[in-house]
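Visitor: Here is a sequence with its predicted model. Questions after.
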Amino acid sequence: MTTSGEPFVEASADVAAAARIGAGTRVWHQAQVAADVEIGTGCTLGKSCYIGSGSRIGDNVKIGNHADIFGAQIDDDVMISPQAVLTEDRAPRATRPDGQRQGLGDWTSTPVIVRCGATVGAGARVAPGAEIGPYALVGIGAVVLRDVAAHALVLGNPARAVGWVCGCAGTLDGRLQCPRCGRAYELAADLLTEIQPRPVTRCRPPADSAGWVASPRMTQVWLPSAEYYATLPKQIASAGVIFRDAEGRVLLVEPTYGAETWEIPGGGLDEGESPWAGARREIKEELGFDLLPGRLLVVDWVPPQPDGRPALTNNLFGGVLDADQIAGLRLADGELKRSKFAIRAEAADMLRPHMARRVAVCLDVVDTDRTAYLENGFDPLGPGEIS
């Protein structure tokens, strides 16, 4: 996420007049930014870091204290840790063969490239021309002499690949799964890609990309498309509320459809609506007042039905109505015919079997701190257990 507003430059920082710094970027104490430097939005430049001429830095980049960046090209969301050094001169000398001090035209810049989301660890050194792939992680003190693959974890001197890391920086296990966030990956031809990738909308050079290198070596970042999401399985969800009165009876409502069919207040969720928000909306639409649902009591997953209905997840919340609220009930015209408070045994007879099972479990847990998980109204762990 980028940050709006003017860049902030602390008074002791030395920023060349010709340097271009994006909105919301913060340049802290004694940092030095040379001319011909472009820095994106929302970045942080730590104390005493150095950004050399020719450097191009994307959005949301964090550069740690005392880090030195010599002409590097850095994509969005990159972390350069404290005291890391990114070099650019393959054959550094102080003087020319004639003994004179070298000038700008006496050496060739071969910049380091750091791709989107990568991390360069504290005290690491990166040789000129090395490219660090997307979401790679260079360990503390590593000396990088060659390219680092996307998502690779490299350690040591010289740096060598010892594993793979997730986009969240968690180290993948032997099955290429992340124990921190649960993402899963697959490896083919030394290219690690996410099996169920998350949306990626950035990972790009700055808007003014003059001088940026379009490397043929590491440009394969998985960018999911709308077509991918269209292939994912679809499920629907609903939300309901188990309202009780002062005597512990359960509020039931009779819809206008069906013969002698009783339900609890609730209904299907709208697209993008949370279960809690859906329950609140249904209360207002069906009962006529704006009341916050209580805590979640039961989640009941119902498998796909033979008539083509997809799998359904029911979310049931609790609630208590006082005498004034009960007197103020206004059933939705054209949707509900009547309401009734029923004791547990009576509710079991009035409700359809699957709904009666859900309500019974709600009443079992309502006075505890537990939330039960059911499948089609039954506990998958077996009788006598509450998931």
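Guide: Happy to help now that I have it. Every value quoted in this text rests on a predicted model; they were computed, and no experiment measured them.
Visitor: okay, CA-based contacts and neighbour counts for the rest of this
Guide: Will do.
Visitor: mind listing what residue 369 touches?
Guide: Going by C-alpha atoms under 8 Å, 6 or more residues apart in numbering, residue 369 touches no other residue.
Visitor: Wasn't it part of a helix?
Guide: No - applying DSSP: H, G, I helix; E, B strand; the rest coil, one finds residue 369 to be coil, outside a helix.
Visitor: Return the distance of residue 114 relative to residue 74.
Guide: As for residue 114, its distance to residue 74 is 5 Å (criterion: C-alpha to C-alpha, to the nearest Å).
Visitor: When those two are compared, which one has more neighbours?
Guide: residue 74 (31 against 28; other C-alpha atoms under 10 Å).
Visitor: Check the gap between that one and residue 262 for me.
Guide: 62 Å.
Visitor: can you tell me the distance between the two ends of stretch 325-344?
Guide: Its start and end residues considered, stretch 325-344 measures 21 Å (C-alpha to C-alpha).
Visitor: Can you give me the buried ones in that stretch?
Guide: 330-332, 336, 339, 341-342 (16 or more other C-alpha atoms under 10 Å).
Visitor: Could you do stretch 304-311 as well?
Guide: In stretch 304-311, counting by 16+ other C-alpha under 10 Å, buried: residue 310.
Visitor: which stretches of the stretch 251-387 of the chain form strands?
Guide: 266-268, 296-302, 312-320, 336-342, 372-375 (DSSP state E, counting those that start in this stretch).
Visitor: Put this next to the previous one:
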Amino acid sequence: MTGTWLPPEQYVKTIANATSYAALYFTDTAGRPVQLRAVGDAGTWQWPGGNMDHGETPWECAVRECFEETGISFAGPQKLLAVHFIARGAAWPLNKFGVVFDGGHLTDAQIARVTLDPAEHTELRVHTLGEWQQIMHPDGFARLRAADTARRTGTVAYLER
């Protein structure tokens, strides 16, 4: 810091930039996580969510992405489960922040009515945490476990990767 004040449009060029995403975490009525298989990487399982658009809040992003990817019109409540930071690296040129909200429990009928966007996801699965651990990448499973723990304990998780 030089002690020289810079106008915001100049100052932001001197600090780290980041992209952001938001998602909704759902379980079935038995508390088993509901996840979607990503098209681009068949080994990636994720929740309805995606990158925020310009002018969009994290909540607006999570609700929009959920509807686009599953057909579920989610109205709330707005309950934060996790904040996720991913440092830039070879796979992505900027830092990334994620916000994960609690989507609540889906009934079997609601799960059966999910309409996946075939450009984004190939299937929906419901498994116990133990079953998910066997099929997920460790980083993805750590995020899943943290969100599940946050929901069960009434806390908010913070993750770094």
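Guide: Okay, I see it. Predicted model, so just to flag it, every value in this text is computed and none were measured.
Visitor: How close are the two chains, by TM-score?
Guide: Remark: TM-score between the superposed chains equals 0.86 [TM-score structural alignment, normalised by the length of the second structure]; 159 aligned residues with a C-alpha RMSD of 2.3 Å.
Visitor: Is it possible to get CSV of the strands of the stretch 251-387 of the first structure that adds distance to residue 9 of the first structure?
Guide: As requested, those are arranged in CSV below (distance: least, C-alpha to C-alpha, whole Å):
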stretch, distance to residue 9 of the first structure
strand 266-268, 52
strand 296-302, 48
strand 312-320, 50
strand 336-342, 63
strand 372-375, 53
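Visitor: how many neighbours does residue 245 of the first structure have?
Guide: When neighbours are counted by other C-alpha under 10 Å, residue 245 of the first structure registers 17.
Visitor: brain fart, residue 285 of the first structure
Guide: Neighbours of residue 285 of the first structure (other C-alpha under 10 Å): 18.
Visitor: Centroid-nearest residue for the second structure?
Guide: residue 23 (3.4 Å; C-alpha atoms, centre = their mean).
Visitor: so the residue opposite it in the first structure once aligned is in which element?
Guide: Matched to the first structure by TM-score structural alignment, residue 23 of the second structure sits across from residue 240. Using DSSP states H and E, residue 240 of the first structure sits in strand 236-244.
Visitor: Just the buried positions in that strand, please.
Guide: 237-244.
Visitor: Also stretch 72-87 of the second structure?
Guide: Buried positions in stretch 72-87 of the second structure, judged by neighbour count with 16+ other C-alpha under 10 Å: 72, 79-86.
Visitor: want to throw those into TSV with distance to residue 5 of the second structure?
Guide: Below are the buried residues of stretch 72-87 of the second structure laid out as TSV (distance: C-alpha to C-alpha, whole Å):
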residue	distance to residue 5 of the second structure
72	47
79	38
80	35
81	37
82	34
83	31
84	31
85	28
86	30
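Visitor: and the two most separated of those?
Guide: Greatest spatial distance in the buried residues of stretch 72-87 of the second structure: 72 and 86, 27.3 Å, computed using C-alpha to C-alpha.
Visitor: still on that earlier bit, from residue 318 of the first structure, how far off is the match of residue 23 of the second structure?
Guide: From residue 240 of the first structure to residue 318 of the first structure the distance is 9 Å (C-alpha to C-alpha).
Visitor: residues in the first structure aligned with stretch 118-132 of the second structure?
Guide: On the first structure, the counterpart of stretch 118-132 of the second structure by TM-score structural alignment is residues 333-347.
Visitor: And stretch 50-65 of the second structure, by the same measure?
Guide: The counterpart of stretch 50-65 of the second structure in the first structure, using TM-score structural alignment, spans residues 267-282.
Visitor: so what's residue 85 of the second structure up against?
Guide: By C-alpha under 8 Å, 6+ apart, the contact set of residue 85 of the second structure is 95-98, 158-161.
Visitor: ugh, typo on my part, it should be residue 340 of the first structure
Guide: Applying C-alpha under 8 Å, 6+ apart, the residues contacting residue 340 of the first structure are 251-253.
Visitor: now, among those residues, which is nearest to residue 366 of the first structure?
Guide: Of all the contacts of residue 340 of the first structure, residue 251 has the smallest distance to residue 366 of the first structure: 14.4 Å, by C-alpha to C-alpha.
Visitor: can you give me the helices for the second structure?
Guide: Ranges of helices in the second structure, per DSSP state H, are 8-11, 58-70, 108-112, 129-135, 138-153.
Visitor: what about the third one, how far off from the first structure?
Guide: After superposition onto the first structure, the average distance of helix 108-112 of the second structure to its aligned residues comes to 2.5 Å, using mean C-alpha distance after the TM-score superposition for the first structure.
Visitor: Excluding residues flanking it in the chain, which one is nearest residue 108 of the second structure?
Guide: residue 28 (7.1 Å; C-alpha to C-alpha, 6 or more residues apart in numbering).
Visitor: From residue 158 of the second structure, how far off is that neighbour?
Guide: From residue 28 of the second structure across to residue 158 of the second structure, the span is 24 Å (C-alpha to C-alpha).
Visitor: What's the separation between residue 248 of the first structure and residue 230 of the first structure?
Guide: When residue 248 of the first structure is compared with residue 230 of the first structure (using C-alpha to C-alpha), they lie 45 Å apart.
Visitor: okay, those two: which has more neighbours?
Guide: Per other C-alpha under 10 Å, whichever of residue 248 of the first structure and residue 230 has more neighbours is residue 248, with 15 against 9.
Visitor: In this structure that one contacts residue 343, no?
Guide: Yes - Residue 248 of the first structure is in contact with residue 343 according to C-alpha atoms under 8 Å; the separation is 7.4 Å.
Visitor: thinking again about what came up before, and in the second structure, which of the contacts of residue 340 of the first structure remain?
Guide: Listed in the original numbering, the contacts of residue 340 of the first structure still in contact in the second structure are 251-253 (both residues aligned by TM-score structural alignment, their matches' C-alpha atoms under 8 Å).
Visitor: In a markdown table, list those along with neighbour count.
Guide: Shown next, in a markdown table, are those (neighbours: other C-alpha atoms under 10 Å):
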| residue | neighbour count |
| --- | --- |
| 251 | 22 |
| 252 | 22 |
| 253 | 22 |
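Visitor: What does residue 147 of the second structure correspond to in the first structure?
Guide: Here residue 147 of the second structure is matched to residue 362 in the first structure, going by TM-score structural alignment.
Visitor: Leaving out chain neighbours, which residue sits closest to its match?
Guide: In this structure, residue 362 of the first structure finds its nearest non-sequential neighbour in residue 297, 5.6 Å apart by C-alpha to C-alpha, 6+ apart.
Visitor: any idea how far the equivalent of the one you found over in the second structure lies from residue 23 of the second structure?
Guide: In the second structure, the residue paired with residue 297 of the first structure according to TM-score structural alignment is residue 81. From residue 81 of the second structure across to residue 23 of the second structure, the span is 10 Å (C-alpha to C-alpha).
Visitor: Alright, I will stop here.
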